[in-house]
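Chemist: sequence first, predicted coordinates after that:
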Amino acid sequence: MKKGFHRYRSSERGAIDIALIMSIVAFLLSLGAAYFYFSFEKNYDAIDTVPYDESQTLPEKTIVPVEPVLEKEVSATSTTLMKESSVTVYIGSYGDIKKEYMDGIQSAVEKATGAQVTVLESAAALTKKTPLYDAKRQQFDADILLKGVETASLEYGAKSRFIYVFDVDMYSSSNPNLKSVWYAGTKGKNVSIVSLYGLQKKSDTDTTQAPSSLIASRLEKNALHMIGTNIGVPFSSDAKCIMFSPKTLADLDKQGTEYCSAEQATINTAFVNK
């Protein structure tokens, strides 16, 4: 009698254990699915900043604002990348980004790095919901967006790099005093984000629509700058260099379109010697 009862209780406990395990697995899977969705619902844009000390080294995490940091000077002679890279660069977008802008970034990155560049199919525009969107600031959180696309891009492997273009206004929750940001990336990572927002007006004082060619040029410079940031190329005080950190649209428009020689050497090493 006791033995039978014991057998019955063991069977019942086994059924309960299985049900519990299945519930836990289902819960974890739902978390994973929610995180995957969250990690791809992202975005990022432009910001004012406090100047850094010019002697500073490049920080591990770099969120580069409209008035960013100035770093080490490098010489201003561009070199041409001759070898073919084994690295693939993917360019993605969220929202209404013109094809000509995406094509321009693709061409600029191919020329500067020698990498194979693939433009991904555009994703839907971001929705204004927390935690991505701060209703009080009426901006998207660049830190969360960047973290999300970094996570979602892991499956592509170490020889892939990513640039995501967004069409919304963004700020950095880790630097809340900044008004907004143009782009963000982390040294040592392979993902960065740039924003179209803030680049579409003619100048810092003229809010009328800028020519498409000027907007495209601004985006291309910012994309190349962020590739350098990911790789760890120091910022430059030379406006002819891509790693120059413009404080205003006027500065950005005067900025050169190529890496300077020391910068290009680092880019070549990162892309060719793989």
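Modeler: Yep, it's here. Numbers count the residues shown, from 1 in each chain.
Chemist: going by C-alpha atoms from here, please, whenever you check contacts or count neighbours.
Modeler: Will do.
Chemist: got a list of what residue 269 touches?
Modeler: Residue 269 makes contact with no residue, according to Cα atoms under 8 Å, 6 or more residues apart in numbering.
Chemist: so it, which of the three states?
Modeler: When states are read from DSSP: H, G, I helix; E, B strand; the rest coil, the local structure at residue 269 comes out as helix.
Chemist: what does the helix or strand harbouring residue 107 rub up against?
Modeler: With elements taken from DSSP states H and E, the one containing residue 107 is helix 99-113. With contacts defined as Cα under 8 Å, 6+ apart, helix 99-113 is touched by 80-81, 85, 91, 115-119, 215-217, 219-220, 223-224, 258-259, 264, 267-268, 271.
Chemist: put this next to the first one:
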Amino acid sequence: MPQKTLLLVTVGSPPSALVNALQDPLATHLGVSTVVSRMALSSPAYAFNKDRGQYHCNAIMRRLGTVLDESPQDLVMGVTDADLFEPDSPFVFGQADRESKVAVMSLYRLRQGAEGETLRRRVQVEAVHQAGHLIGLSYCEDSRCVMFLPQSPQDIDRKSLGPCNVCRNELNRLNR
């Protein structure tokens, strides 16, 4: 099976150094090559919910889907500083939709109590997690696995940058 290519698109103005730091972990742990888009989407005012003071991730993902339609890459992930939500959750670190091949992740909550290397690692773990969903991995019950569903930044700190053995076997099966 040919290697999947993921287009990374900034939404708003997350630091480019953090976006560029995603390429190696995605390739190493998932076998996904990445391209950082030269095109950036503006701040997602269209997705803002004034009652919650947050941005609806599905609206951003729909916009990212139009970028994927015009791209030779297989998958797209937006990286934003906006605080994301889904209606049934107080917040989300990110969201991925396997069917549309689109994901978005936010740095907003990952920044809580973190800077430098800790922040970079959190962003990398969340990117690998969302890309894992895009290529077919589900949530994992192992709290150290990158595919574990985190409830806090501290949960992300405890996670590995790569999949556990069970998820790695599933990844190998998906790549056949």
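Modeler: Sure, I can see it. Quick caveat: nothing in here was measured; it's all calculated off a predicted structure.
Chemist: TM-score them against each other, please.
Modeler: Put the two chains on top of each other and the TM-score (TM-score structural alignment, normalised by the length of structure 2) is 0.87; 176 aligned residues with a Cα RMSD of 2.2 Å.
Chemist: please name the nearest non-neighbouring residue to residue 94 of structure 2.
Modeler: If the residues on either side of it in the chain are set aside, residue 94 of structure 2 comes closest to residue 105, at 3.9 Å by Cα to Cα, 6 or more residues apart in numbering.
Chemist: which residue in structure 1 lines up with the one you found?
Modeler: When the two structures are superposed using TM-score structural alignment, residue 105 of structure 2 falls opposite residue 194 in structure 1.
Chemist: host element of the aligned partner of residue 75 of structure 2 in structure 1?
Modeler: Residue mapping for residue 75 of structure 2 onto structure 1 gives residue 161, with TM-score structural alignment as the criterion. Under the assignment given by DSSP H and E, the secondary-structure element containing residue 161 of structure 1 is strand 160-166.
Chemist: just give me the mean distance for the helix or strand following that strand relative to structure 2.
Modeler: Note on strand 160-166 of structure 1: by DSSP H and E, the next helix or strand toward the C-terminus is strand 170-171. Mean deviation of strand 170-171 of structure 1 relative to structure 2 after superposition (mean Cα distance after the TM-score superposition for structure 1): 1.7 Å.
Chemist: helices or strands up against the very next helix or strand once past strand 170-171 of structure 1?
Modeler: From strand 170-171 of structure 1 onward toward the C-terminus, using DSSP H and E, the following helix or strand is strand 181-186. Helices and strands in packing contact with strand 181-186 of structure 1 are listed as strand 61-65, helix 142-152, strand 170-171, strand 191-195, helix 212-231; criterion 3 or more Cα pairs under 8 Å, 6 or more residues apart in numbering; DSSP states H and E.
Chemist: who touches the aligned residue in structure 2 for residue 146 of structure 1 in this structure?
Modeler: Residue 146 of structure 1 maps onto residue 61 in structure 2 when the alignment is built from TM-score structural alignment. Applying Cα under 8 Å, 6+ apart, one finds that residue 61 of structure 2 lies in contact with 78, 102-104.
Chemist: among these, who's most crowded?
Modeler: The most neighbours of any of the contacts of residue 61 of structure 2, using other Cα atoms under 10 Å, belong to residue 102, which has 30 neighbours.
Chemist: hmm, that residue is touching residue 64, no?
Modeler: Yes. In this structure, residue 102 of structure 2 sits in contact with residue 64. The criterion is Cα atoms under 8 Å, and the distance is 6.7 Å.
Chemist: what sits in contact with each of these two?
Modeler: When Cα under 8 Å, 6+ apart defines a contact, the residues bordering residue 102 of structure 2 and residue 64 alike are 76-77.
Chemist: go through the helices and strands packed on strand 181-186 of structure 1 and pick out the most buried.
Modeler: A comparison of these by mean neighbour count, using mean count of other Cα atoms under 10 Å, puts strand 170-171 on top with a mean of 32.
Chemist: tell me which other helices or strands that one touches.
Modeler: In terms of contacts (3+ Cα pairs under 8 Å, 6+ apart), strand 170-171 of structure 1 is packed against strand 139-141, strand 181-186.
Chemist: out of those, which gets nearest to residue 235 of structure 1?
Modeler: Residue 235 of structure 1 lies closest, by Cα to Cα, to one member of these: strand 181-186, at 13.5 Å.
Chemist: now that closest one and strand 191-195, what's the angle there?
Modeler: An angle of 180 degrees separates the directions of strand 181-186 of structure 1 and strand 191-195 when computed by axes from the mean of the first three to the mean of the last three Cα atoms, to 10 degrees.
Chemist: distance from strand 181-186 of structure 1 to structure 2 after superposition?
Modeler: Here the mean offset of strand 181-186 of structure 1 against structure 2 after fitting is 1.1 Å, by mean Cα distance after the TM-score superposition for structure 1.
Chemist: so how far is residue 77 of structure 2 from residue 87 of structure 2?
Modeler: Going from residue 87 of structure 2 to residue 77 of structure 2 by Cα to Cα, to the nearest Å gives 21 Å.
Chemist: more neighbours: which of the two?
Modeler: Each of residue 87 of structure 2 and residue 77 had its neighbours counted (other Cα under 10 Å), and the higher figure belongs to residue 77 (29 against 10).
Chemist: grab the nearest non-local neighbour of residue 135 of structure 2.
Modeler: The spatially closest residue to residue 135 of structure 2, leaving aside those adjacent along the chain, is residue 98, at 6.9 Å (Cα to Cα, 6+ apart).
Chemist: counterpart of residue 140 of structure 2 over in structure 1?
Modeler: That one, residue 140 of structure 2, aligns with residue 236 by TM-score structural alignment.
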